[in-house]
Every structure is written in C-alpha cells, then in structure tokens.
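Colleague: Below is the sequence, then the predicted model.
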Amino acid sequence: MADMILRTSLTSPFGRKPRLAAAVLGLSGWIEVTPADTFDDNDSLRAQNPLGKVPTLVLADGSTLYDSRVILEYFDHLAGGGRIIPSEPEARFAALKLQALGDGILDAGVLRRLETLFRDEPSWSQRWLGYQSGKMNRALDVLDMAPPSDTDILVGEIAVACGLGFIDFRLGDDWRAGRSRLAGWYERFAARCPGFAETAPR
C-alpha cells in the first residue's frame, strides 16, 4: 500500500517532476498518483492545498507538501539525501539554478497555454504571448550553449526535461531548430532516465 498520495494531472509538467524524481529515486512504489482537477470547485485538492494547484503530496498523516520543488526535496530526503539535490554547496546551487531555469520555461509555457485556453483567439494578447515566448527562447538558447549533464540526473535535469516535454506536448514550438546540442541532450536523457516514457504527458 502506498504511503503517500500525489495529487496531480497526468498532463501537468510540474506534476511530472515528482513522478520522474520518484522513478529515479526508486520511490514510485510508495506513491499513489491520484488525478486532481484544478478547475473543479468540489475537488478535495483545494482543501489539501489552498492554492488549488498541482502537484500536491499528501503524506501518511494527512499533512501535505507543495509545490514541485518542495516535493522533490522531500523525496531526496526520503532517499537518503544528496541523490538529486547535491549536498556540496557548489554542486547544490548549480542544480537548484538549473531547476529554476527549467521551472521558468514551464512557468512561461503554462502562461502561454492559459492565454489561449481562457480567451477566444481574437482576444489573445500577442504582446503577452511574445513576452513569454521571449523568456523561453532565451532560456533555451542558454541551455543549448551549455546543455545539462549527460551523467547526472538531478533536480535541474529533471526540470529541464519536463519543460522540453511540455513544449512538445502543449505548445508545438520547434525548439530543436538551431539547438542541436540541447536536442541531442534531450534524446540521450530520455533514453537513460528511469520512468521517462511512463511519465510522459497524456
């Protein structure tokens, strides 16, 4: 029986982060993934997380943890520490910085998605969409100049991979064009990362 319940959506890139981390750390068997509807006023998610956001982790005692960064740190703690968040300061802050870049790609991508989801096309703010796309493109260019590790699977690599997967799934941007180093890294990461295919959005 699972010790924890992960409230999320199978299409959420932020929800994919802890699912992927759990697979990497060998914790998947401890976790029951339960769908949550962030738009449903009656979903118990809003009692578990006042922000009504996914992912939210429900622990065995009924207490909760959120957001994805906190949940990943908790999973690292459960796995003995230093597994996906290094203990040594220089490596730790490098991993956290890379995670912030991956999460920033996701934040901007989700804002683009919401603009087109909640407004009819004639009302879309092209200025807003361009502003968010600019953030994403600058981050992707930086990642192409210095791709993540081909050996480590840390919080940074997980966040970046989830960001790239979200672009493919929801936005359809041709982010690979002109970014062969990042595209190659993503392909190699997908092949070596436990749970990558199983956690793909669907």
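Modeller: Yep, it's here. If you're wondering where the values come from, they're calculated on a predicted model, not measured in any experiment.

Colleague: make it CA atoms for all contacts and neighbour counts henceforth
Modeller: Fine.

Colleague: Tell me how far residue 39 lies from residue 46.
Modeller: 10 Å (CA to CA, to the nearest Å).

Colleague: Put this next to the first one:
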Amino acid sequence: MSSMQLFLNATSPYARFVRVLGLELGLEEQIELIWVDPWQNDPALLAVNPAAKIPTLRCASGQCLSESLLIAQYLQQHPQATASAAAGSEQDLAWLGLGQALMDAAFQSVIHKKYHPEAVKSLLDQRRQAALQRLLAELEQQVDQGKLAASAPTSSLSAGQLSLFVGLDYLAFRCPELDWPTQAPQLAAWHQSLAQRTSLSSTAFH
C-alpha cells in the first residue's frame, strides 16, 4: 500500500525528476501518483499546496513537501529506499544545480513564448537562450573530459545525473528548434546511452 502521494503532471521536468528518482530508489510501491493540472487551480492540488505548484509530495504523516530538490532530499533519506541514488559529493551537487538550471531556463522560455509571444525576442529571453548555450557547452566539455560518462544499464545513477538527463530531455521536448544534440554531440551520446533505462523511458514526456 502506498504511504506517500506525489502530485504531478506529464510535462513538468521538476515532477518527472522526482518521479524518476523515486523509481531509482525502489520507492515506486510507496508512492501513489496523483495527476493534476496546476494551471487550472486543481482542487486536489490546492488541498496540499496553496501555491498550486508541482511536484508536491504528501508524506505518510500527512505533511506536504514542495520544491523538487527538497523532495529529492527527503526521498533519498527514506527508510524504505531499497537502492541508492545518493547526492552529496561536490560533483553531484554541481550536476544537480546544472540540471535545475537547464529546467529553469527551458521552462521559463516555454512560458514566456506561450503567454508573451509578442516579446519573444526580449532581453530576458535572450539571456535565457545565452544561458542554455553556456550550459550545453559546459556539459559537452565535461563529457569530453570524462567527468560525465555513460553508465551500464544496471549501475546506479546519481540524483545529479538524473537531473541532467531530465533537463536535456525537457529541452528537446519543449524547445526542439534549439536542436541541442547537434550543438553538443558528445553530450547527446551520453544522453542517448541512458534513454532506454526503465525509470527514464517509462516516464518520457508526452
């Protein structure tokens, strides 16, 4: 029986990151997925998070947690986790930050284009696009230097690596015009090497 409830939708990179991490930690039987629409003031979501943000995790105690990185920290420390996706090293914390930055820049670009199409070439949009370019260049360099390497299908992935994968996947999903794999071919190869991992393929954006 599920002891936690995860409120999410199918297109949020933040929610997918938490869902993937839960799968990697072996907590899928402990987490019930509650699908909601945060853009429609879904009553089920408002009942657990007055800010109407996803992901939100309702713990077995009834306490509700928001913000993906805080939820991730909670899940990593969960006593029923049967696997490890530990964050904590300087490198992995750096990857978590870069993954979050990818998600932030891509998500904000999507919302900007959706609600302010007349200002798509604004200074803020230009800064976001420049940030994405720098992030891709940094990650491409890390693959080239061997810091970010492909893992065997059965090996564990860190929270930071999962965050990077989801961020890159979201960028391809929502900003295909950027065609990031062409700009960062070694990074694209790393991304592709993980694409068939069950936790990632079963949670693909749609």
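Modeller: That came in fine, so what should we check first? Note that the structure is a prediction, hence the values are computed from the model and not measured.

Colleague: rewinding a little: in terms of neighbours, single out the busier of residue 39 and residue 46 of the first structure.
Modeller: residue 46 (18 against 10; other CA atoms under 10 Å).

Colleague: Just the element for the more buried one, please.
Modeller: Using DSSP states H and E, residue 46 of the first structure maps to helix 45-48.

Colleague: ditto for residue 33 of the second structure
Modeller: Here residue 33 of the second structure is assigned to strand 31-35, by DSSP H and E.

Colleague: Just list what that strand packs against, helices and strands only.
Modeller: On a contact count with 3 or more CA pairs under 8 Å, 6 or more residues apart in numbering; DSSP states H and E, strand 31-35 of the second structure meets strand 4-8.

Colleague: could you point out which element follows the strand it packs on?
Modeller: helix 13-24.

Colleague: once aligned to the first structure, how far is that next one on average?
Modeller: Its matched residues in the first structure lie on average 0.9 Å from helix 13-24 of the second structure after superposition (mean CA distance after the TM-score superposition for the first structure).

Colleague: Can you give me the buried ones in the strand holding residue 33 of the second structure?
Modeller: Within strand 31-35 of the second structure, the residues scored as buried using 16 or more other CA atoms under 10 Å are 31-33.

Colleague: Same check on stretch 5-18 of the first structure?
Modeller: Neighbour-count burial for stretch 5-18 of the first structure [16+ other CA under 10 Å]: 5-10, 12-18.

Colleague: and those, which two are the farthest apart?
Modeller: With distances taken as CA to CA, the most widely separated pair in the buried residues of stretch 5-18 of the first structure is 5 and 13, at 17.4 Å.

Colleague: so residue 112 of the first structure is in which element?
Modeller: helix 89-118.

Colleague: same for the very next helix or strand once past that helix, what does it pack against?
Modeller: Sequence-wise, the next helix or strand downstream of helix 89-118 of the first structure (DSSP H and E) is helix 126-145. Contacting helix 126-145 of the first structure under the criterion 3+ CA pairs under 8 Å, 6+ apart are the following elements: helix 89-118, helix 180-192.

Colleague: Most tightly packed of those helices?
Modeller: Of those, the one with the most neighbours on average (mean count of other CA atoms under 10 Å) is helix 89-118, at a mean of 18.

Colleague: And that helix, what does it pack against?
Modeller: Using 3+ CA pairs under 8 Å, 6+ apart: helix 89-118 of the first structure touches helix 126-145, helix 155-166.

Colleague: corresponding residues in the second structure for the first one?
Modeller: Spelled out, it's helix 126-145 of the first structure. Using TM-score structural alignment, helix 126-145 of the first structure corresponds to residues 122-141 of the second structure.

Colleague: before we move on, what about the last one?
Modeller: With TM-score structural alignment applied, helix 155-166 of the first structure matches the range 159-170 in the second structure.

Colleague: Contacts made by the matching stretch with the rest, please.
Modeller: If you take CA atoms under 8 Å, 6 or more residues apart in numbering as the criterion, stretch 159-170 of the second structure is touched by 13, 16-17, 20-21, 72, 85-87, 92-100, 102-103, 106, 191, 205.

Colleague: And that stretch against the first structure, how far off on average?
Modeller: Stretch 159-170 of the second structure, aligned to the first structure and superposed, deviates on average by 0.7 Å (mean CA distance after the TM-score superposition for the first structure).

Colleague: Any buried residues in that stretch, and which?
Modeller: Per 16+ other CA under 10 Å, stretch 159-170 of the second structure contains these buried residues: 159-170.

Colleague: Check the offset of it from the chain's centre.
Modeller: 5 Å (CA atoms, centre = their mean, to the nearest Å).

Colleague: Just the element for residue 87 of the second structure, please.
Modeller: Going by DSSP H and E, residue 87 of the second structure is not in any helix or strand.

Colleague: For the residue lying farthest from the centre of the first structure, give its distance to residue 115 of the first structure.
Modeller: Distance from the C-alpha centroid of the first structure peaks at residue 122, with 30.3 Å (CA atoms, centre = their mean). When distance is defined by CA to CA, residue 122 of the first structure is 11 Å away from residue 115 of the first structure.
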